[in-house]
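Asker: Just to be clear, the model below is a prediction. Sequence and coordinates:
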Amino acid sequence: MSNLRTLVFFATPAHDCSYIPGRQATTMFVDPRAQVDKRLYSQLTSLGFRRSGSHYYRPHCEHCNACVPVRLKVEDFMPDRSQRRVLKKNSDLTCRMVTASFTERYYDLYSRYIEQRHSDGDMYPPSREQFTSFLVEGATDSWFLEILDQDQLVGLAAVDKLDEGLSAIYTVFEPSYEHRSLGTFAILWQIEEANRLELSYLYLGYWIAECRKMNYKTRFQPIEALRDGHWQVMDQH
């Protein structure tokens, strides 16, 4: 089994940045041949890495530090008025955690979400292979949060369990349920789940000040950012 001292890392060639137009990006990733168990995955996450299928990566751009890893200390979180409204609005929904896997039911929801909400993004057009390689392959204590309106699947969130927290990987929802704010609801549910499991953190991936789609992450307070190798509460002023 690999460990931090034996890992080999690679860097991609510069490519167009997916988040900031006009910029070039470079990504560092762990050697795909490495055997990454839950303990090592947890250590990598605390160092700012993310998982996409079987790949563990983090931005490694020479002249840009815009992508900032962020996490929430769940025991200190108090929902604001807007978040309390989201919880109340969705109190009629049922949530359950199931082992991450491929089903046509999951893929149908994923496909509708990508086609209707992200047709201008890197993940369009969706495919079954894409769903599997992104959300199912490489699973290490990986789960799907099902959000159900009676028997209808209206939301699906990929969640990884780490040694000291949960990692929110990706969330999709029924486009016609946009008014329910299910993306926010999924995060609020994961915060509650981390508390129930007596875990300290919910890792939320990267926050980018110049990317409007990332703004929702700073609405969960107090949020911590990894800067210069240290996690610290992010200054919002």
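Answerer: Here it is on my side, so go on. Numbering: from 1, shown residues only.
Asker: C-alpha only now, for contacts and for neighbours.
Answerer: Noted.
Asker: which residues does the residue most central in space within the chain contact?
Answerer: Computing the C-alpha centroid of the chain and ranking residues by C-alpha atoms, centre = their mean puts I169 first, at 2.6 Å. Shown in contact with I169 (C-alpha atoms under 8 Å, 6 or more residues apart in numbering): 51-52, 157-160, 204-205.
Asker: helix or strand for L44, which one?
Answerer: According to DSSP states H and E, L44 maps onto helix 38-46.
Asker: Could you look up the next helix or strand downstream of that helix?
Answerer: Note on helix 38-46: by DSSP H and E, the next helix or strand toward the C-terminus is strand 50-52.
Asker: What is that following strand packed up against?
Answerer: Where contact means 3 or more C-alpha pairs under 8 Å, 6 or more residues apart in numbering; DSSP states H and E, strand 50-52 is packed against strand 55-59.
Asker: try it against this one:
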Amino acid sequence: MRHLTQNMPQFYVTAPQPCPYLPGRVERKLFTALQGADAQSFNDALSRQGFRRSQNVLYRPSCADCNACLSARIRVADFKPTRSQRRVMKRNEDLSRSGTSPWATEEQYDLFRRYLDDRHADGGMADMDMFEFAAMIEETPVRSRVVEYTDQTGRLTATCLTDVLEDGVSMVYSFFEPDAARRSLGSYLILDHIRIAREAGLPYVYLGYWVRGSEKMDYKAKFKPLEVYAGGAWRDLDSDDPTAARDHPLDRDPIQDQVAAIVLPEH
């Protein structure tokens, strides 16, 4: 289904399909193409409104019967690591970080396959081949980097495809060595991206979506202060916040109203 208003990009809605996070629920996404000379400013503007990039598409959950998926970001200036998070940083002091252009390598793909086979063997990416992997990494019309982490032997241990936004860094997709459980590499990548954002003077680290009620997403709430995009504004995540607990259909605007409310960058 297509939705647009005058002088606006075209927005579409995906067909309903089973939710990958909450059993028995159905997901639907609002999405638009990301292309052309204004792609960077468009990505900046829509990321601030809860959208997420996948290759040359920007999308945001727009489910008819659920609003559990909320875009999440860490407020860098106020972040203070917990004792457990400090231990994670300590355990990974031996890793070396490097940033490269978005170019896929066989070494990355081998690590990606080990990660998927161990963590997401039944997921939507389980059958992704090298060509599809390369498209995921390389098809980006915005400022993106591949952040790689190697151990002291030079072995690739973790990788994150990262977008550089006007107000932060967005962790588009990350994967890591599944046999290194003691390192807690998933948490370490987030902690190091907080460090990257601080080094660059950027206020936020965008983490994608936090899903209320999904155990897979509980780890994101440990990075405080975590802000979520709900009701058209960013607010601190709080389980007692009534705006984060509504699941009534009348609490969601019709698609055409959602599209009309999107603020586009000025030209």
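Answerer: Sure thing, it's come through. Everything quoted here is computed from the prediction, not taken from an experiment.
Asker: that older thread, most neighbours among the contacts of I169 of structure 1, which one?
Answerer: V159 (26 neighbours; other C-alpha atoms under 10 Å).
Asker: Tell me the residue in structure 2 aligned with that residue.
Answerer: Mapped onto structure 2 by TM-score structural alignment, V159 of structure 1 lines up with T162.
Asker: so the helix or strand hosting that match versus helix 39-47, what angle?
Answerer: Using DSSP H and E, T162 of structure 2 maps to strand 156-165. Using axes from the mean of the first three to the mean of the last three C-alpha atoms, to 10 degrees, the direction of strand 156-165 of structure 2 lies 90 degrees away from that of helix 39-47.
Asker: need the contact list for the residue nearest to the match of V159 of structure 1 when sequence neighbours are not counted.
Answerer: The shortest distance from T162 of structure 2 to any non-neighbouring residue, by C-alpha to C-alpha, 6 or more residues apart in numbering, is to M171 (4.8 Å). M171 of structure 2 is in contact with 160-163, 205-208, counting by C-alpha under 8 Å, 6+ apart.
Asker: Please say which position in structure 1 M171 of structure 2 maps to.
Answerer: By TM-score structural alignment, M171 of structure 2 lines up with A168 in structure 1.
Asker: So what angle separates the directions of whichever strand or helix holds its match and helix 38-46?
Answerer: For A168 of structure 1, the host element (DSSP H and E) is strand 165-173. Interaxial angle, strand 165-173 of structure 1 versus helix 38-46 (the same axes, to 10 degrees): 80 degrees.
Asker: Now strand 165-173 of structure 1 on structure 2. Mean distance?
Answerer: Its matched residues in structure 2 lie on average 0.8 Å from strand 165-173 of structure 1 after superposition (mean C-alpha distance after the TM-score superposition for structure 1).
Asker: Specify the angle between that strand and strand 152-161 in degrees.
Answerer: 160 degrees.
Asker: average gap between the very next helix or strand once past strand 165-173 of structure 1 and structure 2?
Answerer: Heading C-terminal from strand 165-173 of structure 1, the first helix or strand you meet, by DSSP H and E, is helix 182-196. Following superposition, helix 182-196 of structure 1 is found to deviate from structure 2 by 0.6 Å on average (mean C-alpha distance after the TM-score superposition for structure 1).
Asker: thinking again about what came up before, was I right to think the match of V159 of structure 1 contacts S170?
Answerer: Yes. Contact criterion C-alpha atoms under 8 Å: T162 of structure 2 and S170 qualify, at 5.5 Å.
Asker: and the gap between G24 of structure 2 and R119 of structure 2?
Answerer: Per C-alpha to C-alpha, to the nearest Å, G24 of structure 2 is found 22 Å from R119 of structure 2.
Asker: So the two - more neighbours on which side?
Answerer: R119 (13 against 8).
Asker: Tell me who's in contact with the residue opposite that one in structure 1 once aligned.
Answerer: Structural alignment (TM-score structural alignment) places R119 of structure 2 against R117 in structure 1. If you count contacts by C-alpha under 8 Å, 6+ apart, R117 of structure 1 has them with P175.
Asker: Now check structure 2 for the residue matching L135 of structure 1.
Answerer: The equivalent of L135 of structure 1 in structure 2 is I137 (alignment by TM-score structural alignment).
Asker: Relative to structure 1, what is the average displacement of the host helix or strand of that match?
Answerer: If you go by DSSP H and E, I137 of structure 2 is part of helix 130-138. When structure 1 is overlaid, helix 130-138 of structure 2 sits 2.2 Å from its aligned residues on average, using mean C-alpha distance after the TM-score superposition for structure 1.
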